[in-house]
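**Student:** could you work out the structure for the sequence below:
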Amino acid sequence: MRWDDFRRSSNVDDVRDEGGGGGGFRFPGGGGGVGIGGLIVVGLISWALGVDPRLILAGLETVQGGGGSGYSQQDQPGQKQRELSPEEQKQGDFVRAVLAQTEDVWDDIFKQSGSTYQKPRLTLFSGVTRSACGRAQSAMGPFYCPSDQRVYLDTEFFDELARKFKAPGDFARAYVIAHEIGHHVQNQLGIMEKANAARERAGSEEASNAISVRIELQADCFAGVWANWADKKYHILEQGDVESALRAATQIGDDTLQRRSGGAVVPDSFTHGSSAQRVKWFRTGVDGGDPKKCNTFAGQP
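**Tutor:** You can find the predicted model right below:
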């Protein structure tokens, strides 16, 4: 993926050099959202501990703006404690470049429909930080909080993506960021509010999960739309880039993660979609570049 010569977004808050306390894997006590990385991290923890990921997923919410602080005094960011490594600085530079490209693309798309794109902010953190959806932690993976319209990302997740899930490369990382920005697009269009209201009325966990799947698959499709437009505008794609994103989408499908954990595949427990579904909808966005074709709420996802 070509990105070195593109502008950098000013909408990034990097607090990775701040002391925030908090060690180990602690799941959110508030109503935080679990983004594209959340399911990956759940899979990693399940694999390491030898437990069924459904037991972990049962305690997590998906892309909801919750109340409550969700953090304790020891979790609050403190004074700067360390210098970022050259690799961490490079990762931050990459995130700023990708975020800038999403800003430009979605600004163009919204202008075509006669509306204005409100740019989100992105917080880079290490370990734990605060969000309007509660405590943001590495164990949650990257996620979007609609309450403060921010994406939260611990860049160590990129290392896990490459090492544990064999999905290396800049474009696979960009796909993760673009997916979370896809949730912001949903939020701005009012899709997320309606979908979460439908989840509350669903009447069963299985029905609520099915709506969550459609939310996530649409964010995958919006990520593909971004890739299509960004390549036309900036020529970002290089050989093998789309394949790396598709590989990432395959590795984080609910069915693939459940098989990796050694458990049975239980479709009713899916919250993000199967590998085939994630590939299908990302490919729909990449091939067509038309956000109107990302209606995962119509028919079979």
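
**Student:** CA only for contacts and neighbour counts going forward, please
**Tutor:** OK.

**Student:** tell me which residues of the lengthiest helix in the chain are tucked away?
**Tutor:** If you go by DSSP state H, the chain has its longest helix at helix 205-234. Neighbour counts over helix 205-234 (16 or more other C-alpha atoms under 10 Å) mark 206-231 as buried.

**Student:** buried residues, the following helix or strand past that helix. List them.
**Tutor:** Remark: after helix 205-234, the chain's next helix or strand is helix 241-251, criterion DSSP states H and E. Counting neighbours by 16+ other C-alpha under 10 Å, one finds that the buried residues in helix 241-251 are 241-242, 244-251.

**Student:** what's the helix or strand containing A136 packed up against?
**Tutor:** Secondary structure from DSSP H and E places A136 in strand 134-137. Under the contact criterion of 3 or more C-alpha pairs under 8 Å, 6 or more residues apart in numbering; DSSP states H and E, strand 134-137 touches strand 128-131.

**Student:** one more sequence to fold, the one below, so I can look at both together:
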Amino acid sequence: MPYGPPGRPTPPPRKSGGGFLSTLIVIIIVVVVGGLVRYAVNTGFDGAIGPRPTTTYTPGSGEAPAATGDNPLVTDTDGTLVPASCDYAPWGTQVERARAFFESAAVCLEAAWKPVMERNSLPFEAPTLSVTASTAGITTPCTGSTSNFAAFYCPANKTIYMPISQLQTDYFRDNWIVYLSVFAHEYGHHIQAQSGILIKANSERRAAGVHSDRGLELSRRVELQANCFDGMFISSTSDGGSLTADQVGLATEDSYGRGDRVGDMRDHGSSENGGRWFENGLAHNLTSRCNTFTASASEVS
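**Tutor:** Next up is the predicted model:
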């Protein structure tokens, strides 16, 4: 199924809305909770380095464990998003209509993820949502005052930024499933932050060097896990009757169109692996099947 209007070629592979490095890199250093946070163009986890873990996890304590592959969220073999019928507001490129759409999606995402977090004695706080026409004049703790960013999640203020101008609406038109999938990916980064996965990945990446082979591999593991969490949500809302088979097919095809391009920093993973991890979440709807931190190097290349 083509992404855009008939006769238009399939677009080249793209970073997801959460990409943290692309060919043109802008590095901004900000101070967040006593730690350094580094971001670049198209941020999401997405290059977040900091803050350092400061707590010891005790189940039921309300604190998140600083853990990745052995995090309770991904060692839970029954961690699934229960199918639900989501009442999505009509999509539109006008700010108010787009905001209403993403707000309705956020309600459904919270209903899907909160029980899984509670089941594993993990804290949950809904993210803040910022929907704007463009990136002009937007200042965030993660990007500073630069206007060169796409949709992304900023863990420093627990906010998902969805600038309409960066969603390729001229290409995808009213195929709102694509925008929903991008949003679900960014929400996946919020789940990583809430569960403690992001804190641990940040710490290890900082220790290894953010641009080292190990540092970039950690970034890919984070991004591909968010792809898998995205697939889980699309599966759950599809099973709940809110998406058609054609829409799920389009979201799946789109997942294979994102990833590292030639010349990019190897921070997101190949488009093939991006699609595979999305389909893994889609097919199984289990957090344990999204454990990218125990996957082989070739699965996160």
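
**Student:** got a TM-score for the pair?
**Tutor:** Once superposed, chain against chain, the TM-score is 0.66 (TM-score structural alignment, normalised by the length of the first structure); 224 aligned residues with a C-alpha RMSD of 2.8 Å.

**Student:** hang on, the earlier thing: quick one: work out the angle between the longest helix of the first structure and helix 241-251.
**Tutor:** 170 degrees (axes from the mean of the first three to the mean of the last three C-alpha atoms, to 10 degrees).

**Student:** give me the neighbour count for N295 of the first structure.
**Tutor:** Here the count is done by other C-alpha atoms under 10 Å, and N295 of the first structure has 15 residues near it.

**Student:** alignment lookup: it to the second structure.
**Tutor:** Counting by TM-score structural alignment, N295 of the first structure lines up with N291 in the second structure.

**Student:** was I right about its match contacting Q192?
**Tutor:** No: taking contacts as C-alpha atoms under 8 Å, N291 of the second structure lies outside contact range of Q192: 11.4 Å.

**Student:** which stretches in the stretch 51-200 of the first structure count as helices?
**Tutor:** 53-57, 86-112, 156-163, 170-189, 191-200 (DSSP state H, counting those that start in this stretch).

**Student:** deepest-packed of the ones you listed, please.
**Tutor:** Most buried of the helices of the stretch 51-200 of the first structure, by mean neighbour count (mean count of other C-alpha atoms under 10 Å): helix 170-189, with a mean of 24.

**Student:** what does that helix correspond to over in the second structure?
**Tutor:** Under TM-score structural alignment, the match for helix 170-189 of the first structure is residues 176-195.

**Student:** mean shift of that stretch relative to the first structure?
**Tutor:** Stretch 176-195 of the second structure, aligned to the first structure and superposed, deviates on average by 0.6 Å (mean C-alpha distance after the TM-score superposition for the first structure).

**Student:** now swap in stretch 246-255 of the second structure and tell me
**Tutor:** Mean for stretch 246-255 of the second structure is 1.8 Å (mean C-alpha distance after the TM-score superposition for the first structure).

**Student:** ends of stretch 248-258 of the first structure, what's the gap?
**Tutor:** This stretch, stretch 248-258 of the first structure, spans 16 Å end to end (C-alpha to C-alpha, to the nearest Å).

**Student:** quick one: the longest helix of the first structure to helix 86-112, angle?
**Tutor:** 90 degrees.

**Student:** for helix 205-234 of the first structure, name the packing helices and strands.
**Tutor:** Against helix 205-234 of the first structure (3+ C-alpha pairs under 8 Å, 6+ apart) you get helix 86-112, helix 170-189, helix 191-200, helix 275-288.

**Student:** the ones you listed: which one's closest to G38 of the first structure?
**Tutor:** Among these, the nearest to G38 of the first structure by C-alpha to C-alpha is helix 170-189 (11.0 Å).
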